[in-house]
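# Dropping a prediction and its sequence here:
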Amino acid sequence: MRPKTFENYEYLIRVHLNPRIGSHPIMKLTPEIIQNFYNYLSSKGRGDGNGGLSPKTVRNMHNLLHDALQQAVKIGKIIRNVSEATTLPRKQPKEIQPLSMDDEITFLETASSDRLGIA
């Protein structure tokens, strides 16, 4: 695992996962507990108290938790991965902002002076 990935996982666990569901024994985790956790993250999960985390961040949290629970299944600590019975927030496509006519002209003029042109 790359150092930055490790840092991100450690942050998600320390700041979000442990405070909210870390006190639940792994064998007593239910889909409802995890779903409530995801719902909390989506609505109030930001550290500054100004709303929820993005759907991508909640999905990252799910991936981390899912993989950890899947490993627990493999080594026989739990029978099933309860994170599989949860619903994740929908991905929100980013709205494309096309260039204005003036911006297009500026771009083409600038690009024409480059050796690669608009490529």
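Thanks, I have it. Numbering: from 1, shown residues only.

# alpha carbons only for contacts and neighbour counts from here, please
Will do.

# Report the contact partners of Ser42.
51-55, 58, 89 (CA atoms under 8 Å, 6 or more residues apart in numbering).

# do Leu53 as well
Contacts for Leu53 (CA under 8 Å, 6+ apart) come out as 41-46.

# how does it look with 6 Å?
For Leu53, the contact set (CA atoms under 6 Å, 6 or more residues apart in numbering) comprises 41-42, 45-46.

# Take this one as well and set it beside the first:
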Amino acid sequence: NYAGMHTSPRTQESYRMEVEHHLIPHLGAIALCQLQPQQLQSYYADALKKGRMDGKGGLSARTVLYHHRILSEALSHALKMELVARNVAKAVDPPRPRQVKIATMALEDIPKFVEVVWETPYYVLFFTALFTGMRLGELLGLRWRDIGLDSGALFVVQALYKRRGVCQMIEPKSPYSRRKIALPSSLSLLLRQHGAKQEAERILLGKVVSGDDLVFAYVDGRPLDPDTVSHAFVRLLKRAGLPHIRFHDLR
């Protein structure tokens, strides 16, 4: 399983969805050794016109380009394994998506957002996201042992990933994702207070907080659901009267 050894679980799931829903139905009947550039070019053109699964038009140029990259990577591996004589995807011109301006939270909007989330269970989580640039999965996978409150730093060593309704811990998506992040003093203080509150809540449940416990979790220690956090983020943006952005855009 080439993808299983070289890609993250999230990427594998994404590949699987695109291959099963689009590539196999349109190209699966063609033998690998008989695949020709014009067949790929024809598929890209059709996908742009009428590729949506709901029948309501075509796929975006960005999605079709993603299909091209999946095919090209697979064919490159097949070439190494001597299953094909060449990578026919290299001879095809994929669509070029238009450059889209990435929305981010404006500096002047941060106080408005912080004011709205102050009384919510997600305040410390969102505050940490704003000041560290961590991905949602990285935040939800953060353990107390990964934070040095006295040294003012935290280490990203794992991430929470939800696949088919099941949450699991995975390694960072790339070597560069495994990193050390400096903590501003205000965030260190907030995390220290958050830890004390979490410890008091666990004591009421007859439990103790250990270094392996998650920093951001339900009261009983279970990991937060990333979908629940994302939906809460969108609702709070709306309540604050701020433009819609993705949680990822806080980075």
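Here it is on my side, so go on. Here the structure is a predicted model, which is why all the values come from computation and not from measurement.

# Got a TM-score for the pair?
Aligned and superposed, the two chains score 0.78 in TM-score terms (TM-score structural alignment, normalised by the length of the first structure); 106 aligned residues with a CA RMSD of 2.4 Å.

# re earlier: out of the contacts of Ser42 of the first structure, which comes closest to Ile105 of the first structure?
Proximity of the contacts of Ser42 of the first structure to Ile105 of the first structure (CA to CA) peaks at Ser54, which lies at 34.8 Å.

# Grab the nearest non-local neighbour of the closest one.
Counting by CA to CA, 6 or more residues apart in numbering, Ser42 is the residue found nearest to Ser54 of the first structure once chain neighbours are left out, at 6.7 Å.

# so how far is Pro55 of the first structure from that neighbour?
7 Å (CA to CA, to the nearest Å).

# tell me which element the corresponding residue of the second structure for the residue nearest to Ser54 of the first structure is part of?
Alignment note: Ser42 of the first structure maps to Leu48 in the second structure; criterion TM-score structural alignment. When elements are assigned from DSSP states H and E, Leu48 of the second structure belongs to helix 37-50.

# repeat for Leu69 of the first structure
Assigned by DSSP H and E, Leu69 of the first structure belongs to helix 55-74.

# now what about that helix, what contacts it?
By CA under 6 Å, 6+ apart, helix 55-74 of the first structure touches 78-79, 81, 83, 89, 91.

# Contact partners for Pro89 of the first structure?
Contact analysis of Pro89 of the first structure by CA under 6 Å, 6+ apart lists Pro55.

# three-state assignment of it?
Assigned by DSSP: H, G, I helix; E, B strand; the rest coil, the conformation of Pro89 of the first structure is coil.

# if I line the two up, what does Gln34 of the second structure land on in the first structure?
Under TM-score structural alignment, Gln34 of the second structure pairs with Lys28 in the first structure.

# Equivalent analysis for Arg98 of the second structure, please.
With TM-score structural alignment as the criterion, Arg98 of the second structure lines up with Gln92 in the first structure.

# Which residue is the nearest non-sequential neighbour of its match?
According to CA to CA, 6+ apart, the nearest residue to Gln92 of the first structure is Pro55 (7.2 Å).

# how much space between the one you found and Ile75 of the first structure?
For Pro55 of the first structure, the distance to Ile75 of the first structure - CA to CA - is 30 Å.

# try Ile34 of the first structure
Distance, Ile34 of the first structure to Ile75 of the first structure, by CA to CA: 21 Å.

# Comparing those two, which residue is more hemmed in?
The residue with more neighbours, out of Ile34 of the first structure and Ile75, is Ile34; 22 against 10, by other CA atoms under 10 Å.

# how much space is there between that one and Thr57 of the first structure?
According to CA to CA, Ile34 of the first structure and Thr57 of the first structure sit 15 Å apart.

# now swap in Ile96 of the first structure and tell me
Taking CA to CA, one finds Ile96 of the first structure at 21 Å from Thr57 of the first structure.

# more neighbours, those two?
Taking neighbours as other CA under 10 Å, Ile96 of the first structure and Thr57 compare with Thr57 leading, 15 against 6.

# That one maps to what in the second structure?
Checking with TM-score structural alignment, Thr57 of the first structure has Thr63 as its match.

# ditto for Thr5 of the first structure
By TM-score structural alignment, Thr5 of the first structure lines up with Thr11 in the second structure.
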